[in-house]
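Visitor: starting from these lines, generate the structure:
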Amino acid sequence: MFGQKIFIGFLIFDIFGKISAILHKINGAFDENEALHKEFDHRTMHDDIRSLVGNILFKIQSTSCIGLITDSIYQKEVYMHQFIQSIDGRMLLIMSIKDSEAFDEKPTKKMESMLVSMKARNCKFYMILVTNGIQMVNFLRYSDSKRLLNTEANFIMLHDYRLFVPDLHYIWKRIVNVIFIRKCDVKHSNWYELSTVPFPASINEVYVSRIVNYWTMNHYRWKKTLFNDKAHQSLNGVVLNVAILPHTPSVFRHLGSDNRTVKYSGVEIGLVNTLSKIMKFSINFYEPQDAETEKWGHRTEYGNFTGLLGEMDTARADIALGNLHYTIYHLDVMDLSLPYNTECLTFLTPESLTDNSWHTLILPFSLGMWTGVLVSLFCVGMVFFLFSNIYYFFTTKNKPSVQTKPVKPKSLIIRDLFDDLSTCILYTYSMLLVVSLPKLPVRWAVRVLTGWWLLYCVLVVVAYRASLTAILANPQPRVTIDTLEGLAESSLKCGAWGEESKSFFTLSPDQVSQKIGTKLEHVDDTDEAIRRVVEDNFAFFENRYTLHQLRFQHDQKHHETKQNLHIMEQCVINIPVSLGFDKNSPFKSRMDKYIRWAVEGGLVSKWLMDAMKTFESSVDAPPQEALMDLKKFYSALIALGVGYFMSSVVLIFEILHWKFVVERHPHYDKYYKRIVFPTILESTPAKITYLS
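Guide: Predicted coordinates for the structure are as follows:
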């Protein structure tokens, strides 16, 4: 009962908490709506804005598409004759924002599709005439998060102090070609101030605009160009924050000559240094605070990111270096440059050498070959026996039985080498081992057969010796996994960094990849992953360059161990690699051009060769060939041991036969062991047997 009361109490407390949260949200919504209504009531339209905007549009003739975003205050103004005349036949896309649109939730599909259409038609000029500052802030945040605006275009906006709060400073690092229109104070009431963001200078805690010009009485005060392509100009030494994550072959971390300062090298470091020299900006390299544990980072339950992705998601970094793959997952957080390289992603698997030394003697022939040799051995022995006895039968069956001399027992009559079946098997076996016969057979048919059998034996022996020599000279075959099918069928567990890798396998239409995805684990520590690979129960997924480095480091630390690491030959996927830029970065198109030049000029290939030069010895090299050792001779020792064992068994059997059969025979005489005596059942004719 007491437990039930506690549970009911917690349930009531939770319900009241949810109700209070809902009421707080409703009150907040009412407060926000009240603020919006006050903002709507105080909106005013400037009379001379129409002529000023028309003059700006008339001077800008380089664009063929103009995107106009307006509200109910300026909606009618865009249809005035003077404004339409300033368009001068260019494409004009107009989007009207409702007064009730707050952009805190998903806007209407019509509005989103209109913004997408403006960007798809490559509109190089946006004119945003929205008098509500709160609505304007929400619109900029929404369009930036969804990448609905072409940030490389030129913008005209109405000046509002709420656009320059610290929480919105990241927008003006992305939209740099912008003109803000503001009506001056009472003293110069007929003047309009045209200002812009202080790019390329960085915006500190306080935003300070840069005056471009003034407009009054249908003319400008100074003869200046309103829009300069700031992203394609020299950056004048502005400092760009570059977040880096050491990862092969993009970034390497090492100590300087004083063993205190940290320096970086690698392919992406070379690219950024080249871009800084061309575009004349300074670099502030830094590693995220949680780079050691989070590395690239992941999305938390609150929707934000950790690690390197967190630096780009919060706009703290302008450029990200860390072997970023060109994937949708990364594109949701940042912009990616033109791919500078394509990497092979595969698995690092354990490798073992097959210890087949104990059966080296049977390796030269396959199972079918051995079966054929043994069957031919038995069959040829039978043929020798038949040839010899058939000839004897036909030559002796019609002779008269006249005996002028004492007749020897039949078992003591030695006619030819191949008259006895056991002797035939023994002699054919000896010829196969290249042991000569004691003498040639008497009968010519058996002689001819002996010659052809010797020719067959020579061919078999030559083939066996050649194959055995090749086996002894070659290294031991390695047991490796080189295909996805082999990895999926093996008992090895798989590991990779991040849930993105697991999703890649589990969402693949290939059943083999899905099977690997079911046993793929998230790996935080590469050292732990290598340890598990060495223990012969794990496979690690990474790019081939990183796997070469890990294998090289393992060989350097544990060169005395016999466990080898193998990089799977089949590439799971060849994926492009890019630099990471701040979302909607104005530098992207310019930097892409220089990156393309670096790739075409061979600089990236040169930096990649320099980065991997240290790990060139980490290749799949076979062991030393043509080296005969005792391990390869195990098969001969095993054969000798088998011979010892079988001979011992036969010796014991002969001793037992002598003790329990020969010595108990009634004709046995221990004083005349070498005398011939009958040793067969009394019901059969007597047969003479030699005693050894």
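Visitor: please make it C-alpha for all contacts and neighbour counts, starting now.
Guide: Noted.
Visitor: am I right that Gly322 is in contact with His247?
Guide: Yes. Gly322 is in contact with His247 according to Cα atoms under 8 Å; the separation is 5.9 Å.
Visitor: looking at those two, which is more packed in?
Guide: Just comparing Gly322 and His247: by other Cα atoms under 10 Å the higher neighbour count belongs to Gly322, 24 against 17.
Visitor: next up, the contacts around that one.
Guide: 244-247, 250-251, 268, 296, 579 (Cα atoms under 8 Å, 6 or more residues apart in numbering).
Visitor: and those as a markdown table, adding distance to Asn236 and secondary structure?
Guide: Below are the contacts of Gly322 laid out as a markdown table (distance: Cα to Cα, whole Å; DSSP: H, G, I helix; E, B strand; the rest coil):
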| residue | distance to Asn236 | secondary structure |
| --- | --- | --- |
| Ile244 | 23 | strand |
| Leu245 | 27 | coil |
| Pro246 | 28 | coil |
| His247 | 31 | strand |
| Ser250 | 27 | coil |
| Val251 | 26 | strand |
| Glu268 | 22 | helix |
| Trp296 | 31 | coil |
| Leu579 | 22 | strand |
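Visitor: and Ala252, what does it touch?
Guide: Heads up, residue 252 is Phe, not Ala. Phe252 touches 246, 264-266, counting by Cα under 8 Å, 6+ apart.
Visitor: can you pick the most crowded of those?
Guide: Gly266 (22 neighbours).
Visitor: what separation is there between that one and Asp258?
Guide: With the distance defined as Cα to Cα, to the nearest Å, Gly266 ends up 20 Å from Asp258.
Visitor: closest one of the contacts of Gly322 to Thr561?
Guide: The shortest approach to Thr561 among the contacts of Gly322 belongs to His247, at 26.5 Å (Cα to Cα).
Visitor: who's in contact with the spatially closest residue to Glu499 that is not a sequence neighbour?
Guide: Closest residue to Glu499 apart from its sequence neighbours, by Cα to Cα, 6 or more residues apart in numbering: His522 at 6.8 Å. Neighbour list for His522: 495-499, 502 [criterion: Cα under 8 Å, 6+ apart].
Visitor: please give the structure of this sequence too, so both can be compared:
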Amino acid sequence: MMVLTAPWMAPHIVLPLLMAASWCGFHGVAEVRQESPSPTIQHTLINRSTDNITKALPTPMMSDHEGSHSQDNRRNYETPTLFSRKMLSSSSSSQRIIGMRGQSTGTAGIGNSSISQRDSPLNDSEEASLTALLTWVVRRELRPCSLLLAHDPHYAHSHVLNSLIHLPNPKQVVVAREAGDLAGVLWQARQCRGYIFLFHSPQPLLAFTALSDDLWDFQGRYVVVGASRDQLYTLFTSGKATNTEHLLGIIRGWRDGEWSVYSHALYSGGSLLVRVSTWRHSAFTTTTQLFRDKLRDLRGAQLKVVTFEFEPSVLYYRDSSGALQFPFGIDIEVVRALSTVLNFTVVFEEPPSGELWGVETENGTWNGMVGKLARGEADIGVANLFLTMGRQGAVDYSAPYDAEVSCFLVRSDPPVAPWLSLALPFQLATWLSLLVGLLLASFLLLCFSAAGTNSGDKSSILSPTHACLYSFGMHFREPQDLLSRQSSVRLIISFLWLYTIIITIAYSSNLTAFLTVTRLHPGIDTVKALYASDMEVSGLGIFFKGALASAVDPYLQGLAERFVSYQDLKVVWEGVKAGRAAYLHNRQFLEFVITTQFTSAQGGSTMRIMKECFAPYSIAMALQRHSPLKAKFDRVIRWMLESGLVRRWFLESLRLSRKVKTKKTSEDEGNSNLSRSEGDGANTRNSGFIPLSISHMQGVFFILGIGHLISLLVLISERSYEGIKKQVPFVLDYDDEK
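Guide: Predicted coordinates:
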């Protein structure tokens, strides 16, 4: 029922219309209330004409069939369906039209004479005191709010309801005989929303709390009148009330005109009912704020946080025996910061083994973390939780405090053998070109020298072997003691020197880079290449399979068909190490895993992240549906992001986790290795030089060893040849004959 006041409706307009409507005999019910200085209220039922009333009022109105009270005629604020007229007899003889909407009442509703003022559950003193109390609450605590006044027939003609109707707040009035009468009365308003329930017995309201959560306004301010302490306790412990911050219960006191105001303590392990104050006739006995901010300071209340170890968001620090000492990580630090600001105590719990975040079962319920939140067994859930619509109906999300993209982790191909670094500065085609150039230069030197010999030049190159050695020595920038007197030979040698200088400088410069930097084989770096490789795509749970299937890229959609879900990362790592699979997860997690598990003391890693990633996601914490904590949490999270704390916590978690991983091997050795590694890194950053190790120079020793081996073979061949000459007389010595 909605109340509209229309001071322009004067008696000389209203009375003729009502008389005409009664004479015409049209069906419908209108209620005429006449007020005078006397508290007596007279009720008169008259017939009205819908057509005549429509002409008289600026807003179109509809009438219900007489005697019907089951039809729902709730409409928008601008088009009330059930209306009543109240004629006020006062010194000014002012008249007001009160438009009412809500549950249709007909003759069995407000106009039912079987429920009169004598049936009111309150005496005059109690009614006057309650009227003053509720008027004070509306004017002080609900002044900017739109109101819903819900009452049972016992309060239909009470002075309490009449006084509330005349308050200036926008309002609607509903007669509630059962829980179904309250369904659908929620309405949207830009300002705050207040709900006042006047019941002789609050059974309709208690039954209403068992209906769908969508029918309840969790941000509204509620005032319940007429419940006993036991009934109020039942109401305050309902699922809807535990997630509603502003809820008051008014109970009749022991003294005449005394009312006790109770509220409920959110997230409190003690008594749920909290006495706020006591009202006696016209004032509270103590100064208090009825709708105070209960979440600004939770006063050490225990909040259950469901989480599990998932690096780097949640990590466990364990002692030497394996016992858990404390959790740490990005998500844990976010929760601890919230607990410090809002003053609550954190109790960590884990979901059942293997369920992790949880999935929706066949019967529509959830298991895992989401299931514990949906059943009210926990208050907060954190563990690198992506903000997705799939879980939106089961939990609420806080404001995101981190963002990530989905990437693939693949095996790093073994690096190129260091001894091959001597050949890496030039490509194969370049080496072949240099060989051809060497042979060509030797041939030209021989030809030009032969021409000079014919002309009498005795210093020229006389044999092919001599020409090749001469050209080969120039490529190594070694000076030659033989210089032809022929100008053409000198000219070709000059250009050959220029050619070899450029080649040797280019080779030496590039060789330095290949000696100091580990060269890796080219691997898979794009989604297209991964799709063409026929590798398995692994992941935890089925979340990333949906991300692949919903992607626009056809190659990503194809990878969704090869996606295999696992619950144990150890099994996943075996497939990735063997090169059979690529693991899909967010980049931050993959960076952490590579740093802490797959990076050697020398800095080499057996895993790498593909360059091409997809699907950015926001990371948030999960809360119970309609949790009153969300607004406070969102505000504090914004402070964290503005101050850069989240990134700092990630770096601290990374360092601490690496120390923990090293400590598992050997505490003393791990600390010394960590210090040495940090010291070497600092020296490298400060000096900018990288000393060459034996691993860098093994190619040189490889060539030296090959040279020694070839020389030994030649020596053995020469000795064998000398022995053959002695044993076989007819073997001639070429030098002797010469």
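Visitor: give me the subset of the contacts of Phe252 of the first structure lying in strands.
Guide: Counting by DSSP state E, the part of these found in strands is 264-265.
Visitor: just give me the closest of the contacts of Phe252 of the first structure to Ser209 of the first structure.
Guide: Nearest member of these to Ser209 of the first structure, counting by Cα to Cα, is Tyr264, at 36.2 Å.
Visitor: let me see the contact set for the closest one.
Guide: Contacts for Tyr264 of the first structure (Cα under 8 Å, 6+ apart) come out as 251-254.
Visitor: mind telling me what it corresponds to in the second structure?
Guide: Matched to the second structure by TM-score structural alignment, Tyr264 of the first structure sits across from Pro327.
Visitor: count of residues packed around the nearest residue to its match once chain neighbours are set aside?
Guide: Spatial nearest neighbour of Pro327 of the second structure, excluding adjacent residues (Cα to Cα, 6+ apart): Tyr316 at 4.4 Å. Neighbour count of Tyr316 of the second structure, defined by other Cα under 10 Å: 19.
Visitor: how near is Tyr316 of the second structure to Glu355 of the second structure?
Guide: Distance, Tyr316 of the second structure to Glu355 of the second structure, by Cα to Cα: 18 Å.
Visitor: try Ser412 of the second structure
Guide: Ser412 of the second structure sits 31 Å away from Glu355 of the second structure, taking Cα to Cα as the criterion.
Visitor: same check, this time on Ser618 of the second structure
Guide: 22 Å.
Visitor: and Arg33 of the second structure, by the same measure?
Guide: From Arg33 of the second structure to Glu355 of the second structure the distance is 64 Å (Cα to Cα).
Visitor: do a quick rundown of the helices in the stretch 301-450 of the first structure.
Guide: Applying DSSP state H, counting those that start in this stretch to the stretch 301-450 of the first structure gives helices spanning 307-313, 328-331, 367-396, 421-432, 444-473.
Visitor: buried stuff in the third one?
Guide: To tie it back to what came earlier, the one meant is helix 367-396 of the first structure. In terms of neighbour count (16 or more other Cα atoms under 10 Å), helix 367-396 of the first structure has its buried residues at 373, 377, 380-389.
Visitor: aligned to Phe504 of the first structure, what sits in the second structure?
Guide: If you follow Phe504 of the first structure across to the second structure using TM-score structural alignment, you land on Ala547.
Visitor: quick one: contacts for its match?
Guide: Ala615.
Visitor: swap in Leu732 of the second structure?
Guide: Leu732 of the second structure neighbours (Cα under 8 Å, 6+ apart): Lys725.
Visitor: all the helices of the stretch 201-350 of the second structure, residue numbers only.
Guide: 203-208, 229-236, 239-242, 330-342.
Visitor: and of those, who's closest to Met100 of the second structure?
Guide: helix 203-208 (20.8 Å).
Visitor: tell me the centre residue of the second structure?
Guide: For the second structure, Ile619 is the residue whose C-alpha lies nearest the centre (Cα atoms, centre = their mean; 2.1 Å).
Visitor: let me know the secondary structure of the counterpart of that one in the first structure.
Guide: Aligned counterpart of Ile619 of the second structure in the first structure: Val577 (TM-score structural alignment). On the three-state scheme (DSSP: H, G, I helix; E, B strand; the rest coil), Val577 of the first structure is labelled strand.
Visitor: any idea how far Leu345 of the first structure is from Val577 of the first structure?
Guide: For Val577 of the first structure, the distance to Leu345 of the first structure - Cα to Cα - is 11 Å.
Visitor: can you check Tyr142 of the first structure too?
Guide: 36 Å.
Visitor: and if you look at Val373 of the first structure?
Guide: Using Cα to Cα, one obtains 48 Å as the distance from Val373 of the first structure to Leu345 of the first structure.
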